[in-house]
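K.L.:
Okay, sequence plus prediction incoming.
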Amino acid sequence: MNHVKLKNLPKSDRPYEKFLNFGEQALTDSELLSIIIKSGTKEMSSMEIARQLLVGKHNNILNIYDYSIEDLCHFPGIGKVKAIQIKAVAELSKRITKTNSGYHLRLDSPESIANYYMEQMRHLKKEVLIVAFFDTSCKFLGDTVLSVGCINYTIVSPREIFKSALEYNAKAVVLLHNHPSGVPIASSDDKKITKRVQEAGKLMDIQVMDHIIIGDNRYFSFKKENIIE
């Protein structure tokens, strides 16, 4: 394969110059990624390395969410420092998406809540249970991670959920957990957990407004499906 160094490309085709002349929107994913990678090897330019990173499970920029530091270090020219930089950019993109979605977060809208947590949870390799807290005026107060690993009826503790709710002075909660398979279908355990937490919430005068299961860019809402009222 012919190796073309970036400095040998026409100026208009070099990522840095293209960025300055036409703006970031004009660059392809591989060109933007090559700017982060910065330098290549004797055999490959940063652009060629970037293109390799985009070939895989998703065949697009979503690959960088799935790669671990160790995975990235197997690519030519990617050491630990560059791998950390790439993962830092991926994490920043999640946080930007979440922050932007937060402006539209509404307790009465399962879609807005699912969108808020989608990028944070859809790529996780393990099941994670998050509880979101709201006040009497439906204002979002914050959230907490309650469990990491297999989420089942015996592990989820209503006591821990409502202990955290009291710390936030919350009057309503929304349960969220992800399905690493990417398929957000409610299991019998999911339904049992929801009912158990709902019953405990009634005793505490704290309403369980919804239980949302996050999949791969899809979600399942107990409220939307009328399983929870």
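P.N.:
Good, I have the coordinates.
K.L.:
okay, CA-based contacts and neighbour counts for the rest of this
P.N.:
OK.
K.L.:
And the strands in the chain?
P.N.:
Along the chain, counting by DSSP state E, strands occupy 128-134, 140-148, 172-178, 207-214, 219-221.
K.L.:
How about the longest one, which residues are buried there?
P.N.:
Which is strand 140-148. For strand 140-148, a neighbour-count test (16 or more other CA atoms under 10 Å) marks 140, 143, 146-147 as buried.
K.L.:
take a look at this one as well, against the first:
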Amino acid sequence: MKNIPTSFSIKDWNEDDRPREKLLAKGKQALSDAELIAILIGSGNREESAVALSQRILSSAENHLDVLGKLSVVDLIKFKGIGEAKAISIVAAMELGRRRRSSDVLKLKKITSSHSAFEVLQPIIGDLPHEEFWILYLDNQNKILQKTQLSKGGITGTLVDVRVLFKSALQIGAVAVILAHNHPSGTLKPSNADKNITTKIRTAGESLDIKILDHLIITERAYFSFADEGLL
């Protein structure tokens, strides 16, 4: 009796269906998201090819790479045919993509609006499952001197040490800062705690002649600006 393969390996496919060969022949842009993921995992399972398995994984992530990037190794190994090594490959590829996006955005050195600050910060905290508070330290031309994570918290909040914030500002010679934190819930409405910490930081900054230009609440695709809304 002929042995049944345990998985559909890409090397066993017809040449026209092989994503690796397709990439070499036609370029990376010619491949679908599923085909690119199939190259990462190499093989599927008894019932489906690597591309079919990749399509199923993408479908579970709403066919959106940002959603796929949020899946953990534990999430991915729930799919038949995805072991720990394949899951790690997918997670690593998603993280490299996120870092590349962040690196490209940071070519923008000067902050000219709330949107330009959002473009710098969204790749860093926009899709995190927990809350983080970040600071952009700026010079007198609104160029970024440094970006720093001030604190990291849970799903609903994070603590902010105002002394640490301004100690760093004085050390690097910043004359202005932009505050930012994410809301994992996706809501853009500032809480009372958000308003209170903004007021506290603004008051402290006035005594040191360090201006608070804005405080952004960031979600995956949007933001709320305290400055734009007249709350500073």
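P.N.:
Perfect, I can see it now. Here the structure is a predicted model, which means the values were calculated and not measured.
K.L.:
Quantify their similarity with the TM-score.
P.N.:
After superposition, the two chains reach a TM-score (TM-score structural alignment, normalised by the length of structure 1) of 0.89; 224 aligned residues with a CA RMSD of 2.0 Å.
K.L.:
what about the strands of structure 1, which gets the closest to E31 of structure 1?
P.N.:
When those are compared by CA to CA, strand 207-214 sits nearest E31 of structure 1, at 31.1 Å.
K.L.:
What is the mean deviation of that closest one from its aligned residues in structure 2?
P.N.:
Mean deviation of strand 207-214 of structure 1 from its aligned counterpart in structure 2 after superposition (mean CA distance after the TM-score superposition for structure 1): 0.7 Å.
K.L.:
From the contact counts, what lies against the lengthiest helix in structure 1?
P.N.:
If you go by DSSP state H, structure 1 has its longest helix at helix 80-102. Helix 80-102 of structure 1 sits against helix 29-37, helix 63-66, helix 69-73, helix 110-121, with contacts defined as 3 or more CA pairs under 8 Å, 6 or more residues apart in numbering; DSSP states H and E.
K.L.:
now the ones you listed in TSV, with distance to A83 of structure 1?
P.N.:
Output for these, formatted as TSV (distance: least, CA to CA, whole Å):
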stretch	distance to A83 of structure 1
helix 29-37	9
helix 63-66	10
helix 69-73	6
helix 110-121	20
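K.L.:
Out of those helices, which is the most enclosed?
P.N.:
helix 110-121 (a mean of 22; mean count of other CA atoms under 10 Å).
K.L.:
Surely S221 of structure 1 touches T194?
P.N.:
No. In this structure, S221 of structure 1 is not within contact of T194 by CA atoms under 8 Å, at 11.5 Å.
K.L.:
Return every residue with contacts to both of the two.
P.N.:
Residues touching both S221 of structure 1 and T194 by CA atoms under 8 Å, 6 or more residues apart in numbering: H211.
K.L.:
what sits against the counterpart of I172 of structure 2 in structure 1?
P.N.:
Using TM-score structural alignment, the equivalent of I172 of structure 2 in structure 1 is Y168. Y168 of structure 1 sits next to 133, 141-142 when contact means CA under 8 Å, 6+ apart.
K.L.:
ok, so of those residues, who is nearest R122 of structure 1?
P.N.:
G142 (19.3 Å).
K.L.:
Next up, the contacts around that closest one.
P.N.:
132-134, 168.
K.L.:
from these, which two are the most distant?
P.N.:
Every pair of the contacts of G142 of structure 1 checked by CA to CA; the farthest is A132 and Y168, at 10.0 Å.
K.L.:
which residues do those two both contact?
P.N.:
141-142.
K.L.:
For S188 of structure 1, give me its contacts.
P.N.:
Per CA under 8 Å, 6+ apart, neighbours of S188 of structure 1: none.
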